[in-house]
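In: from the sequence below, what's the structure:
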Amino acid sequence: MSARRSAATLLTLAVAGAALAGCSKKDEASSADAVKVNASDTACEVSRTSFPAGTVELAVENKGSKATEVYVYGPGDKIVTERENIGPGTKATIHAEIKAGEYEIACKPGMTGDGIRQKITVTGGGDSAAKAADPRLAAAVEAYRKYAQEQADATIPVVTQFAEAIKAGDAEKAKSLFAPSRVGWERTEPIAESFGDIDPKTDVREDGLEAGQTWTGWHRLEKSLFADNKIGDEEKKLADQLVTDLKDWQTRVPKAEITPTSMANGAKELLDEVATGKVTGEEDRYSHTDLSDFAGNVEGAEKAYELLKPVVAEKDAALVKTLDTEFAAIKALLAKYKQGEVYTSYDKVTEPERKVFSDAVNSLGEPLSKLAAAVVAK
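Out: Now for the predicted structure:
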């Protein structure tokens, strides 16, 4: 799901954000050398605009009236790290590995638009080499890159079948392939989003379009298939374009910047995606295949966690115990709504049942927000 969202969804997002990011202030305690980010509805104040490369801690406080997001952007708006759903009056601590260079920190009040930006300079030095000394973390990064590549590779044949069904005018087959074509993407979405330009072309919803942006991708085709019952020349061209754009994603995975902290932050981002799009039913609003995306996000988050778990277990055994329990609980809940390979259509899920899903996401999201800090703890 694209990080760009419409004003119409902000109330829902603010509620979800407060629940997911509303860890207590003691849980979000920051160290003395953290870079403080004070976000409000009109400002994004950074305590330091220059600091050494390595493991950087951003201590964010949302002093505004709206839920916000904080991003660190590299050149070309390449996402280095992000945290969504920081509710009004709450704090969040973000740990990230940042190399020397020029960047921008962006606060996005209302979780929409390009954000209020501050330029920062990250200088040489830092503790990256020391952090990378643990061979288990290096192995985790390589294993996760392999996993991400496998997911991208597995996506292309399915999305090609989806496109071919559209071009053949076979709407029912195309509908049946819509959700399966998205699974690999949903499992590794933070990597795809990190490139900046791919997600807006493939996964943006209509209300997330920027001014002048042409709507393309999965959700444009979803609307044609499930709401408009229409397959025309435009849809056939869009199907081909989706395949092309996803092949671009596939070839870029080997170049993705992946670190132990980006894996941990990415796991949290996937739970944020569930909270703001899947639980609300906004993501797949025409096909109602939200639970398939939900499961993909959870599976991808768990994969990152499992790869980091051997190191984290030595530093915070209690966190590992909690995460093991919460992942098992949310997977058991999802399993109740799966028949064979197909999940229950989300329009058949009642409001009380959606509340159960929301509570499960919150229960997992809170401890998952501590994973990055555990990874870098000494």
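In: alpha carbons only for contacts and neighbour counts from here, please
Out: Will do.
In: reduced to three states, what does residue 26 come out as?
Out: Secondary structure, DSSP: H, G, I helix; E, B strand; the rest coil: residue 26 is coil.
In: now swap in residue 235 and tell me
Out: helix.
In: for comparison, sequence B:
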Amino acid sequence: MSRPVPTGALRAAAILALAGLVISGCSSKNKDDAAAASGATKVKIELNDNGCKTTPSSIPAGAATFEVTNTSANKVTEAELQQGGNIVGEKENLTPGLSGTFSLHLDAGSYTVYCPNAKTEKADFTVTGTATKQSVDPAVQTALDQAVTGYKQYVIGEVDKLVPATKTFTDAVRAGNISAAEAAFAPARYYYEEVEPVAESFGDLDPDIDARVDDVEDPSQWTGFHRIEKALWQDKSLAGMSPIADKLDADVAKLKGLVATTNYQPAQLANGATELLNEVASSKITGEEDRYSHTDLSDFQANVLGGQKAFQLLQPALQKIDAQLASTVSQEFTDVLDSLKPFQTSGGGFVDYSTVGDDQRRMLTQKVDALAEPLSQVAAKVTS
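Out: This next block holds a predicted model:
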């Protein structure tokens, strides 16, 4: 969850730095160059507290790679490319000194570059003309078409599971049953965390469902899973939570309706997988995400499995494009998931994350970092 006030992201970076766990991501020039789509138009976005500088602000239709850099901005840690109020691509969790890329195939039209918390948050971005038809191996194109179709089915399926799982949770909240609500919290969130990048693309829907207290300007307007989490584990009372539970059900139902009509492009699958790894790094490993319940490892696994699913759908095409990269990413996913096994309980859940020491968190960080770098190259490969 990445909106809109960056307090949480900044604190997460501070925690990582204090623990010696800083993740490199895609912060070097070489890595950014490796993540650029072949033949793509390059767009540079410089995060600035006054207003993000986008160069150029108009490009021809076709493949594009956005290089996002934060040299010194403290209030702005992300850039989004939006169209019609929906996010089509983004790079987030960029504290000063970090940079990253995302690649897309863009059709002609009017877009917006949105940098939350900048003095001027939005700037126009234009795509013109018609993309040049590129020669693509028919087998690769077929595999990519199958990937996006398969991902849409996957997202619909996971949200179909999210709806009743959330109702089990909210029914317990409305009944004032603290123990039942606590037991249902992590299982419900699991389905959401698997497909979080899709939910994030729908404007304010993700903050309504998944915002932490740091992410809202007015705490009295705070809603969603984490508002109820605080009531359960910190306040030890569900008084006044029924309206929050009702809204959570309504927001999840809205998500179900939106994903049924949403289509994707291959690069969005890869970008989403990368963002799920960034979610792990920025808020799960730090313990910030589920700070009251300490169920972070459940979210961690869901993020990784959601990213792995997107990658696995792309893997047949990527195998034809860059077999070595496909093999590397596949193995790194396995290594990350294996690293979680020591923390699983006999009941299928995970240990309380507050019991996981710095050395163990450092190990998890290293595994995630080893996956994040090659995974960040996939979007460019399937966009070219």
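In: what's the TM-score once they're superposed?
Out: Once superposed, chain against chain, the TM-score is 0.91 (TM-score structural alignment, normalised by the length of structure 1); 372 aligned residues with a C-alpha RMSD of 2.4 Å.
In: now the helices for structure 1?
Out: For structure 1, the helices defined by DSSP state H occupy 10-21, 128-131, 135-167, 171-178, 183-187, 189-194, 198-202, 218-222, 233-252, 260-273, 290-315, 317-335, 351-368, 371-376.
In: adding mean neighbour count, write these out as a markdown table.
Out: Below are those laid out as a markdown table (neighbours: other C-alpha atoms under 10 Å):
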| stretch | mean neighbour count |
| --- | --- |
| helix 10-21 | 22 |
| helix 128-131 | 14 |
| helix 135-167 | 19 |
| helix 171-178 | 18 |
| helix 183-187 | 25 |
| helix 189-194 | 23 |
| helix 198-202 | 22 |
| helix 218-222 | 22 |
| helix 233-252 | 18 |
| helix 260-273 | 26 |
| helix 290-315 | 22 |
| helix 317-335 | 16 |
| helix 351-368 | 18 |
| helix 371-376 | 23 |
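In: how near is residue 72 of structure 1 to residue 257 of structure 1?
Out: 13 Å (C-alpha to C-alpha, to the nearest Å).
In: so what sits against both of the two?
Out: residue 80 (C-alpha atoms under 8 Å, 6 or more residues apart in numbering).
In: between those two, who's got more neighbours?
Out: Shown here are residue 72 of structure 1 and residue 257; by other C-alpha atoms under 10 Å, residue 72 has more neighbours (23 against 17).
In: number of residues surrounding the closest residue to the more buried one other than its chain neighbours?
Out: Nearest residue to residue 72 of structure 1 in three dimensions, chain neighbours excluded: residue 105, at 4.6 Å (C-alpha to C-alpha, 6 or more residues apart in numbering). Neighbours of residue 105 of structure 1 under the rule other C-alpha under 10 Å: 23.
In: and residue 105 of structure 1, what's its match in structure 2?
Out: With TM-score structural alignment as the criterion, the equivalent of residue 105 of structure 1 in structure 2 is residue 113.
In: list the contacts of that match.
Out: When contacts are counted by C-alpha under 8 Å, 6+ apart, residue 113 of structure 2 touches 54, 79, 80, 81, 82, 122, 123, 124, 125.
In: residues touching the fourth one, list them.
Out: Remark: with contacts taken as C-alpha under 8 Å, 6+ apart, residue 81 of structure 2 is in contact with 87, 88, 89, 90, 111, 112, 113, 114.
In: and if you look at the second one?
Out: Residue 79 of structure 2 sits next to 45, 47, 68, 90, 91, 92, 113, 114, 115, 116 when contact means C-alpha under 8 Å, 6+ apart.
In: residue in structure 1 matching the third one?
Out: So that's residue 68 of structure 2. Mapped onto structure 1 by TM-score structural alignment, residue 68 of structure 2 lines up with residue 60.
In: how near is that match to residue 82 of structure 1?
Out: Distance of residue 60 of structure 1 to residue 82 of structure 1, given as C-alpha to C-alpha: 11 Å.
In: nearest to residue 54 of structure 1, of the helices of structure 1?
Out: helix 128-131 (4.4 Å; C-alpha to C-alpha).
In: give the other helices and strands that the closest one contacts.
Out: Applying 3 or more C-alpha pairs under 8 Å, 6 or more residues apart in numbering; DSSP states H and E, we find helix 128-131 of structure 1 packed against strand 54-62.
In: mean deviation, the strand it packs on versus structure 2?
Out: Its matched residues in structure 2 lie on average 2.3 Å from strand 54-62 of structure 1 after superposition (mean C-alpha distance after the TM-score superposition for structure 1).
In: picking up where we left off before, and the contacts of residue 79 of structure 2, which is closest to residue 4 of structure 2?
Out: Closest approach between those and residue 4 of structure 2, by C-alpha to C-alpha: residue 116, at 5.8 Å.
In: and residue 126 of structure 1, how far is that from residue 324 of structure 1?
Out: Residue 126 of structure 1 is 33 Å from residue 324 of structure 1, where distance means C-alpha to C-alpha.
In: what residue of structure 2 matches up with residue 75 of structure 1?
Out: Applying TM-score structural alignment, one finds that residue 75 of structure 1 aligns to residue 84 in structure 2.
In: residue 285 of structure 1 matches what in structure 2?
Out: Matched to structure 2 by TM-score structural alignment, residue 285 of structure 1 sits across from residue 291.
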